[in-house]
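In: one predicted model, sequence on top.
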Amino acid sequence: MREPVTAFVGLGANLGDAQGTVRQAILDLGHLPATQLVQSSRLYRSAPVDAGGPDFINAVAEVRTGLTAPALLAALQQLEQGAGRERPYRHAPRTLDLDLLLYGDARIASPSLTVPHPRLRERAFVLLPLHELASERVSADELAAVVDQRIAPLPPTSSPA
């Protein structure tokens, strides 16, 4: 078995019960093979970027995984399919979007996977929740560069014990 790697996953949804879907997906990450959910950010509401449709619900989760980056990506895509994700066109509204943002310190450039995520540093809906979990991975300059993007944390909700 591989030595576990810390990875960060971006979560988003803007169709159906987006909050419920993102919350469930966070839990589902901890049930992936050889993967443990370490922590997740609070939920944020953000305006679509380069897309139409309703506001998104976003979060970032930190996992420790023994999966390779391509295997983790495949598992994330299976979770998306399980939530009814369709890809009718680029930037279409979605029931669930899971992006592999960071995989340890790896730099990967393949036809199916780019890590770090190519637009990670351009999106407030990724940088703010990532900063919440791992402030050392997001600079003040990066946060300042996305200050004009509309995003707000959602109030916490109580969950059953």
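Out: Now that the structure is in, tell me what you want to look at. Quantities reported herein were computed from a predicted structural model and do not represent experimental measurements.
In: hey, let's count contacts and neighbours off CA atoms from now on
Out: Will do.
In: can you map out the strands along this structure?
Out: 5-13, 35-40, 44-46, 56-65, 97-103, 108-109, 114-115, 151-153 (DSSP state E).
In: what about the residue lying closest to Gln149 once chain neighbours are set aside, how many residues nearby?
Out: Leaving out its chain neighbours, the residue that sits closest to Gln149 by CA to CA, 6 or more residues apart in numbering is Ala124, at 6.3 Å. Using other CA atoms under 10 Å, Ala124 has 24 neighbouring residues.
In: try this one side by side with the last:
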Amino acid sequence: MSERAYIALGSNVGDRLSYLRRALKALKEHPEIRLSALSSVYETKPVGLTEQADFLNMVAAVDTALSPHALLDVTQGIEQALHRRREIRWGPRTLDIDILLYGNVTMEEDRLTIPHPRMTERAFVLVPLAELGPDVDIPGTGRTVQQQVEHVKGKEGIQRCPTISLAAEFGLTAS
């Protein structure tokens, strides 16, 4: 049985767009993951550690029969293959991939928390997620994604990149 998961991708080191493309290609090539939809790409100001380059962020909707933990293994493997280093919390990174939602699953473990524990505070995640699933309920909040977007701060630091459309590159229609 397949579940719909939403995955955030971000990069602020080197060729940011290339890292997003390479991560999406790896997701698409996985035999148990189907890319279903891609949000627009957004350029966003860093959060937490603000003395670093701007990010490119986006969200992918995937359908998968993988368990949440197996999906995490895949995403972390992609990060490692693209030279992700976890040296400074909220610091610069070639690639960051986070599982935001996985069906209606809620879990809180040391290794994995779903929904992502800070997604409701992050406009750079919620704005692209709202393109793909505005009416998706965020478990435990009593709000849909669109309702949460209306309550989050920092939307002014997010700019859609109108000249970048990765959906067509991956055989998907734009959101």
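Out: Yes, it's here. Because the structure is a prediction, the values reported are computed rather than measured.
In: what's the TM-score here?
Out: Put the two chains on top of each other and the TM-score (TM-score structural alignment, normalised by the length of the first structure) is 0.91; 159 aligned residues with a CA RMSD of 1.8 Å.
In: buried deepest among the strands of the first structure, which one?
Out: Among the strands of the first structure, judged by mean count of other CA atoms under 10 Å, the one packed with the most neighbours on average is strand 56-65 (a mean of 26).
In: would you mark the buried spots in stretch 126-139 of the second structure?
Out: 126-134, 136-139 (16 or more other CA atoms under 10 Å).
In: helices along the second structure, start to end?
Out: 16-29, 68-81, 123-132, 145-149, 166-169 (DSSP state H).
In: trace Val146 of the first structure over to the second structure, please.
Out: Using TM-score structural alignment, the partner of Val146 of the first structure in the second structure is Lys153.
In: contact partners for its match?
Out: If you count contacts by CA atoms under 8 Å, 6 or more residues apart in numbering, Lys153 of the second structure has them with Glu121, Arg122, Ala123.
In: pull the residues that contact stretch 35-50 of the second structure.
Out: Stretch 35-50 of the second structure is contacted by residues 27-28, 52-63, 89-91, 124, 128-129, 131-132, 157-162, 164-167, 172-175 when judged by CA under 8 Å, 6+ apart.
In: let's see that with 6 Å instead.
Out: By CA atoms under 6 Å, 6 or more residues apart in numbering, the surrounding residues in contact with stretch 35-50 of the second structure are 28, 54-62, 90, 128, 131, 157-161, 167.
In: next one: stretch 55-73 of the second structure
Out: By CA under 6 Å, 6+ apart, the residues outside stretch 55-73 of the second structure that reach it are 1-12, 32-39, 41-44, 128-129.
In: mind doing that once more with 8 Å?
Out: Contacts of stretch 55-73 of the second structure (CA under 8 Å, 6+ apart): 1-12, 16-17, 32-46, 99, 102, 112, 124-125, 128-129, 132.
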